[in-house]
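In: please work out how this folds:
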Amino acid sequence: HHCSIGIRLFLSLLVLAFIRVSLLPNGIAWS
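Out: Next up, the predicted model:
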């Protein structure tokens, strides 16, 4: 079950990063 939680957190971080890139043209520069 711990693995599933880690995967969910990892996916959530990817989604947030994707949203940043989508909203900000230069979002990649921030990371």
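
In: okay, CA-based contacts and neighbour counts for the rest of this
Out: OK.

In: nearest residue to the middle of this protein?
Out: Centroid-nearest residue in the chain, with C-alpha atoms, centre = their mean: L14, separated by 2.2 Å.

In: here is the second sequence; please produce its structure so I can put it next to the first one:
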Amino acid sequence: IISDFDGKVKEILVKKNQEVKEGETLIVLE
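Out: As a prediction, the model looks like this:
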């Protein structure tokens, strides 16, 4: 996963008030 894209996904999750931990974005993208 590209770091910049991964970061954007995390930003979206944070905006939805969800706790984001390292690796969780992988599950979201799946």
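
In: got a TM-score for the pair?
Out: Here the TM-score for the pair of chains, by TM-score structural alignment, normalised by the length of structure 2, is 0.51; 20 aligned residues with a C-alpha RMSD of 2.8 Å.

In: just to revisit the earlier point, which residue in structure 2 lines up with the residue nearest to the centre of structure 1?
Out: Alignment note (TM-score structural alignment): L14 of structure 1 maps to K10 of structure 2.

In: average offset of whichever helix or strand that match is part of relative to structure 1?
Out: Using DSSP states H and E, the element containing K10 of structure 2 is helix 3-15. Here helix 3-15 of structure 2, set against structure 1 after superposition, deviates by a mean of 0.2 Å using mean C-alpha distance after the TM-score superposition for structure 1.

In: now that helix, how far from the centre of its chain.
Out: 4 Å (C-alpha atoms, centre = their mean, to the nearest Å).

In: what's it packed up against?
Out: helix 24-29 (3 or more C-alpha pairs under 8 Å, 6 or more residues apart in numbering; DSSP states H and E).

In: returning to what we had before: in the helix holding K10 of structure 2, what's buried?
Out: For helix 3-15 of structure 2, the neighbour count (16 or more other C-alpha atoms under 10 Å) marks 9-10 as buried.

In: hmm, R20 of structure 1 is touching W30, no?
Out: No. The pair R20 of structure 1 / W30 is not scored as a contact, 9.1 Å apart, by C-alpha atoms under 8 Å.

In: more neighbours, these two?
Out: The residue with more neighbours, out of R20 of structure 1 and W30, is R20; 16 against 8, by other C-alpha atoms under 10 Å.
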